[in-house]
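Below: sequence and its predicted model.
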Amino acid sequence: MQDSFDVVIVGGAVIGSAVACYLSGDPDFDGRVLVVERDPTYARASTALSAASIRTQFSNAINVAISQYGAKVIRDFAILCATRDDRPDLAFHEGGYLYLAATPEQERTLRENHETQRACGADVVLWSPDDLSRAFPHLTCDDIRLASYGRSGEGWFDNTGLMNGFRNKARAQGVTYVRDEVTGLTRAGDRIIHVTLASGRRLACGTVVNAAGPRAAQVAGMAGLHIPVEPRKRTVFLYDCAQSPEGTARVNQGRLPLMIDPSGVYCRPEGRYFMTQCPPEDDRAVGCDDFEPDYAEFEERIWPVLAARSESFEAIKVIRSWAGHYAYNTLDHNMIVGPHPEVPNMLFANGFSGHGLQQAPATGRAVAELIVHGTYRTLDLSPLGMTRILTGTPFLEKNVI
């Protein structure tokens, strides 16, 4: 069976659905769009397993601007993605991010990043140890040299709500979703002309969008292309504490932020509980189906750090744990977006390295602009394009957690 679509999107989680939503909502686009998703339950999608946070505290201006737009979309989501049957509220908890620096190098990085963030209009302040202690009296600050706190535009929200809102809006605008898997891409010279599915369907296409998350390199390989994206596992722990410090802050109506300890361990409130994670010591590629949590991380690495940072975290108990995947760009930890010079009708939206959820609105809008108008019309993401990948020239993001 052969069918024809103007755009075939490989992957229907938050990135693919954001592209589908913005594309189908563009008044200058009237083509047919198909989203191919291998697992519409999304049980193991990076979107569903994410910690669902957004921040403006990045080290380069493009990522700051991407998140500023993302925060606006999250705030206005009930209007932007309203359908006849639904007005999705993402319950944006604007708790902020709190970065702690304990070494001269960490302090220098926070100050350099702060200059970039403030130049972009981000609502971020630098605090001395005394400022930090006054704002969050539960913290032990003896080793801290400097703190960076986001007063607004940062926090956490409903991760699957963002994905489902984009998906439902895209469907309402005429996009077709199918449960299937892309198994082949047929090239004729410098173009993809057919997409083959596991079901046996063979689709003629005008444009292909690779939004396959941790499987992005596999999809690129079907076209004879390479991108440096691989699955990296992250284990998340939900814990309860006997004496919760939530409500003790002297800023933001008592609410605690997402705190990033100098060790790399982070934690944030999650309802009555707290959520925590740390970068693995052995951070290497894993199989796309490897979702076994690293249970030892909590006892061996996370709990000692949390207990030292706050007496409130001395008596804590894990309630639940799970593992998800970063679609990790090994070159520079930044997204890869836009067409491949060798195959211009294949567009990439990959390698978000843990930032895909918060960067989905800007990415969806950008890819849709490229398809419909042939250029970026709002935020220029060309520095995040394929050229740097092909030349091996990193566009580094220092703040990866």
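Looks like it came in fine.

okay, CA-based contacts and neighbour counts for the rest of this
Will do.

neighbours around Ile319, how many?
12 (other Cα atoms under 10 Å).

The one 4 residues further on too?
By the other Cα under 10 Å criterion, the neighbourhood of Ala323 contains 19 residues.

Reduced to three states, what does it come out as?
strand (DSSP: H, G, I helix; E, B strand; the rest coil).

got another, please set it beside the one above:
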Amino acid sequence: MSSKVVIVGGGVIGSSIAYFLRLADPTVGVTVIERDPTYARSSSALSAASIRQQFSTPLSIQMSLFGIEFLRTIGERLEINGTQPSIDLHEGGYLFLATRAGEATLRENHALQRSLGADISLLEQAALRARFPWLNTEDLAAGAYGESGEGWFDGYGLVQALRKKAQSLGAHYVADHVTALLRDGRRVTQVHTMSGDAYPCDVVVNAAGAWSRHVAQMVGIDLPVYARRRSIFNVTSPGRLDGCPLLIDPSGVYFRPEGHSFICGTSPSADNDPNDLPLDEVDHALFEDMIWPTLAHRVPQFEALRVQNCWSGYYEYNVLDQNAIIGHHPEVDNCLFANGFSGHGLQQGPATGRGISELILHGRYTSLDLSSLSFSRVLENRPIVEKNVV
């Protein structure tokens, strides 16, 4: 008798899990319950959709190395009846900038990234000025630039391609709200929805993104993941920035090209970052007070930029350490978690989907060991220190 897997959430994480499960074992019954099949409010569709290897922890680097391999081959991997999807992957690179205060950390991170095979160059101040002549380098000590394997893509296109491929492999998608997880001792036995349907399960996966905390509460588990709003601004500038990468200023403000314009943003300060703010509002004060002045300082041509559009999306923010929580909870044998990616879900989705499918099918990781991201570190208050949080 084949096992029944119910995945709560059909964004990039849930759809990646469904894809890898059905690809590896077509006898597994996979049902994905997605509350919003338009993905209009999903983090996958509303994010800046980028990928990098410039992290300070080995596992995050390795997950994104698999992520870029997956994205580069997405046409072949997710082909359906001869039709190959395209996500417009642009390997324009990340450029992390550092002042003297942050130079040692930048160099330390760079050495780790290179040791794991990431194609990152370390650029001194003069090299930064020569390569990016539009950049104000007067207060900079160095920068780290992704020569390949880093960039941006169509996040909504990735979600749709994964979803359609999973469906073509036999995964069943249901448009509904999960209202209850029925628990019997150490196991979840059924998933109930708003429409009144009940889905028996041998395994349930919480991949509900910014809404995952509420799903965890249905089985009596406290998941430290909250919806944190992030505003993104689309701006135009009369200046030309040849060879412009995705730039991370030492302040945390970022920008990257988007066609003939740019998108930019930053995270608010820790003391002004409440949970569950409405998505239909944008933090214009953050742009006026922080983003615009920073951009105008770093790129003098941005003094004349103009906002053309803006929107907000949610980070599914792990308040413990801003890293994902992946795997079992020790109190529930058949409930798996894939939550709290804190802005890294799109790039870590393929590695997560592969890993969760391995846990379900084999009871262990058989490719990349994700066990350091398990729930046990949350229960034991052992945060992972990631120095390159954006």
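Structure received. Worth saying up front: this structure is predicted, and the values here are computed from it rather than measured.

TM-score of the superposed pair?
Once superposed, chain against chain, the TM-score is 0.97 (TM-score structural alignment, normalised by the length of the second structure); 388 aligned residues with a Cα RMSD of 1.3 Å.

The aligned partner of Val30 of the second structure in the first structure: what's it in contact with?
Val30 of the second structure maps onto Val33 in the first structure, with residues paired by TM-score structural alignment. Residues in contact with Val33 of the first structure (Cα atoms under 8 Å, 6 or more residues apart in numbering) are 5-9, 20, 24, 174-176.

rerun that using 7 Å as the cut-off
Each residue near Val33 of the first structure by Cα atoms under 7 Å, 6 or more residues apart in numbering is listed here: 5-8, 175-176.

quick check, nearest of the residues you listed to Leu197 of the first structure?
Val8 (11.3 Å; Cα to Cα).

Now for the closest one, how many residues are close by?
So Val8 of the first structure, with other Cα under 10 Å, has 26 neighbours.

thought it was touching Ala211?
No - using Cα atoms under 7 Å, Val8 of the first structure is not in contact with Ala211, being 10.2 Å away.

Unless I misread the structure, Ser17 of the first structure falls within a strand.
No - according to three-state DSSP, Ser17 of the first structure belongs to no strand; its state is helix.

Counterpart of it over in the second structure?
Match for Ser17 of the first structure (TM-score structural alignment): Ser15.

can you check Val178 of the first structure too?
Using TM-score structural alignment, Val178 of the first structure sits opposite Val174 in the second structure.

what about that match, helix or strand, and which?
Under the criterion of DSSP states H and E, Val174 of the second structure resides in strand 172-175.

how big is the offset of that strand relative to the first structure?
Its aligned residues in the first structure lie a mean 0.5 Å from strand 172-175 of the second structure after superposition (mean Cα distance after the TM-score superposition for the first structure).

which secondary structure elements does that strand contact?
Strand 172-175 of the second structure sits against strand 29-34, with contacts defined as 3 or more Cα pairs under 7 Å, 6 or more residues apart in numbering; DSSP states H and E.

Which residues belonging to the strand it packs on are considered buried?
Across strand 29-34 of the second structure, burial judged by 16 or more other Cα atoms under 10 Å covers 29-34.

and if you look at stretch 33-45 of the second structure?
33-37, 39, 41-45.

can you check stretch 72-88 of the second structure too?
Those would be 72, 74-75, 78-79, 85-87, for stretch 72-88 of the second structure by 16+ other Cα under 10 Å.

Then stretch 390-401 of the first structure?
395, 397.

contacts for that stretch?
With Cα under 7 Å, 6+ apart, stretch 390-401 of the first structure has contacts from 58-60, 264, 279, 331-334, 388.

sorry, back to before: redo the buried residues of stretch 33-45 of the second structure as TSV? Include distance to Phe96 of the second structure and secondary structure.
Output for these, formatted as TSV (distance: Cα to Cα, whole Å; DSSP: H, G, I helix; E, B strand; the rest coil):
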residue	distance to Phe96 of the second structure	secondary structure
Ile33	38	strand
Glu34	36	strand
Arg35	37	coil
Asp36	35	coil
Pro37	36	coil
Tyr39	31	coil
Arg41	29	coil
Ser42	27	coil
Ser43	24	helix
Ser44	23	helix
Ala45	25	helix
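
and those as CSV, adding distance to Tyr226 of the second structure?
Output for these, formatted as CSV (distance: Cα to Cα, whole Å):
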residue, distance to Tyr226 of the second structure
Ile33, 20
Glu34, 19
Arg35, 18
Asp36, 19
Pro37, 22
Tyr39, 19
Arg41, 15
Ser42, 14
Ser43, 13
Ser44, 16
Ala45, 18
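
Need the max-distance pair from those.
Ile33 and Ala45 (17.4 Å).

Hmm, Leu123 of the second structure is touching Gly146, no?
No - the criterion here is Cα under 7 Å, and Leu123 of the second structure misses it with Gly146 at 10.7 Å.

Compare these two (neighbour count), which wins?
Between Leu123 of the second structure and Gly146, counted using other Cα under 10 Å, the more crowded position is Gly146 (23 against 18).

What residue in the first structure is paired with that one?
Match for Gly146 of the second structure (TM-score structural alignment): Gly150.

now that match: how far from Ile66 of the first structure?
16 Å (Cα to Cα, to the nearest Å).

In the second structure, point out the residues matching stretch 327-334 of the first structure.
Against the second structure, stretch 327-334 of the first structure falls on residues 316-323 (TM-score structural alignment).

Regarding the matching stretch, how distant is the last residue from the first?
Start-to-end, stretch 316-323 of the second structure (Cα to Cα) is 10 Å.

ok, back up a step: dump the contacts of stretch 390-401 of the first structure to CSV, plus distance to Lys317 of the first structure, neighbour count and secondary structure.
Below are these laid out as CSV (distance: Cα to Cα, whole Å; neighbours: other Cα atoms under 10 Å; DSSP: H, G, I helix; E, B strand; the rest coil):
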residue, distance to Lys317 of the first structure, neighbour count, secondary structure
Phe58, 32, 20, coil
Ser59, 34, 21, coil
Asn60, 37, 19, coil
Gly264, 20, 18, coil
Pro279, 20, 18, coil
Leu331, 37, 17, coil
Asp332, 36, 20, coil
His333, 32, 23, coil
Asn334, 34, 25, coil
Arg388, 45, 16, helix
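
ok, so of the residues you listed, who is nearest Val318 of the first structure?
Distances from Val318 of the first structure to those, taken by Cα to Cα, are shortest for Pro279, at 18.0 Å.

Which residue, neighbours along the chain excluded, lies closest to the corresponding residue of the second structure for that closest one?
Under the alignment (TM-score structural alignment), Pro279 of the first structure pairs with Ser267 in the second structure. Nearest residue to Ser267 of the second structure, sequence neighbours excluded (Cα to Cα, 6 or more residues apart in numbering): Arg230, at 6.6 Å.

Thanks again, I'm all set now.
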